[in-house]
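Participant: dropping a prediction and its sequence here:
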Amino acid sequence: MIGPEIERLIQLLGKLPGLGPRSARRAALHLMKRRESLLVPLSEAMALAAEAIRTCEVCGNIDTRTPCTVCADPTRDRSTICVVEDAGDLWALERTRSYRGTYHVLGGTLSALQGVGPDDLNIASLVERARDGAVKEVILALNATVDGQTTAHVVTDRLAAADVTVSRLAHGVPVGGELDYLDDGTLTAALKARRPF
């Protein structure tokens, strides 16, 4: 009924979060109807982004340079590191404009079901950064899920040798919630009400 190029576009769109097969078909149709004003500029922007994307060598953030914009900012408070699961969580916290320290992206959470162990995450470089005498506090801003809490315990154990305070976000973050879906007010309140872990 449709050409293989369009079918591939629909299949790829269907892999995006929140888009099932029907939504992917609608999105593809919308893009095709607006070929010159939307589809072509979007494909060009995606090609440029694919070439420019870098993973920060310091914190693991996704940016177009390394060190990333956050790590390169001289006004950041280097005495705190906020640990997040992925770059989307970092971006969510940055939207609040309530945190001016540095970050560390783990690249996921521990998951026995998915075969993700401590060596699969960016934990070793966090411990190395935390041992720097300038770091005083590590804030665990992991999702309030079973995997997130398990990861928080393992990270806390690994940081025991470093001379840092380990805190976590307040319980204003709902259990089972994910940071990227929370409003800015909830994230700001959770950061301000953090406590030792």
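Facilitator: Now that the structure is in, tell me what you want to look at.

Participant: from here on, contacts and neighbour counts on C-alpha atoms
Facilitator: Noted.

Participant: and the helices in the protein?
Facilitator: 4-13, 21-33, 40-52, 69-72, 87-96, 124-130, 146-158, 184-192 (DSSP state H).

Participant: next up, a second structure to put side by side with the first:
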Amino acid sequence: MSETNLFESKLELVRSHIRSFPDFPKKGIVFRDVCPILKNPAALAALTDLFEEHVRTSYQQVDLIVGLDARGFLFGPLLAQRLGLGFVLIRKKGKLPGSTTSVTFDLEYGQAEVEIQDDVVDPGQKVLIIDDLLATGGTLCAAWELLKQQQAEVLGCLVVIELLDLQGKNKVKPLPVFSLTHY
């Protein structure tokens, strides 16, 4: 099988394990659920393979993978382990011990706050941010801001799903965003 066919085969396996739930969490929204990927070892391996291939071909040096609360915690450690890298958490406010830095950001329905421990990223470290979904871009933008405050060099973002109509990619420009699937 050619590399292109293998890539497409893996991508189709990932896509086939994303479920859609209309009108959740409220009417008019279609929720894209990645949980079936986690239940299927082949789909999870394919997703991890696709992210790993992208990182290895697109970035000469990466020091850390940074995962966003909560689904970035599911995919990020697997990718970091494959790449031989460390993994760092960005969590909702009040969930991390020790000294932290936080950022407040706007959501479609209010505000949220995320934080990072102050001693987990060294100045100048090259990092990639990973999450399951890019919608409006608020969470990725907040993570980018936190990492800039840590003096990290954010190389880009990785997401399983990008909701194109919400144009979240515009919020994190000029950071490159690699999305496996688009809706």
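Facilitator: Noted; the coordinates are in hand. This is a predicted model, so every value here is computed, not measured.

Participant: got a TM-score for the pair?
Facilitator: Overlay of the two chains. TM-score (TM-score structural alignment, normalised by the length of the second structure): 0.37; 96 aligned residues with a C-alpha RMSD of 4.0 Å.

Participant: among the helices of the first structure, which comes closest to residue 62 of the first structure?
Facilitator: For residue 62 of the first structure, the closest of the helices of the first structure is helix 87-96, at 6.2 Å, according to C-alpha to C-alpha.

Participant: report the buried residues of the closest one.
Facilitator: Within helix 87-96 of the first structure, the residues that qualify as buried are 87, 88, 89, 90, 92, 93, 94, 96, counting by 16 or more other C-alpha atoms under 10 Å.

Participant: what packs against it?
Facilitator: Packing contacts for helix 87-96 of the first structure, counted by 3 or more C-alpha pairs under 8 Å, 6 or more residues apart in numbering; DSSP states H and E, involve strand 101-105, helix 184-192.

Participant: which of these sits most buried?
Facilitator: Comparing these on average neighbours per residue, with mean count of other C-alpha atoms under 10 Å, the densest one is strand 101-105 at a mean of 24.

Participant: between the lengthiest strand in the first structure and helix 184-192, how big is the angle?
Facilitator: Of all segments of type strand in the first structure, defined using DSSP state E, the longest is strand 77-84. Interaxial angle, strand 77-84 of the first structure versus helix 184-192 (axes from the mean of the first three to the mean of the last three C-alpha atoms, to 10 degrees): 120 degrees.

Participant: and strand 77-84 of the first structure, what does it pack onto?
Facilitator: Looks like strand 77-84 of the first structure contacts strand 101-105, strand 137-140 (3+ C-alpha pairs under 8 Å, 6+ apart).

Participant: switch the cut-off to 10 Å
Facilitator: In this structure, strand 77-84 of the first structure makes packing contacts with helix 87-96, strand 101-105, helix 124-130, strand 137-140, helix 146-158, strand 165-168, judged by 3 or more C-alpha pairs under 10 Å, 6 or more residues apart in numbering; DSSP states H and E.

Participant: thought residue 50 of the second structure was touching residue 3?
Facilitator: No. Counting by C-alpha atoms under 10 Å, residue 50 of the second structure does not reach residue 3; the two are 11.5 Å apart.

Participant: of these two, who's got more company?
Facilitator: Taking other C-alpha atoms under 10 Å, residue 50 of the second structure and residue 3 do not tie; residue 50 has more neighbours (19 against 8).

Participant: ok, that one - contacts?
Facilitator: Residue 50 of the second structure sits next to 7, 8, 10, 11, 14, 44, 79, 160, 180 when contact means C-alpha atoms under 10 Å, 6 or more residues apart in numbering.
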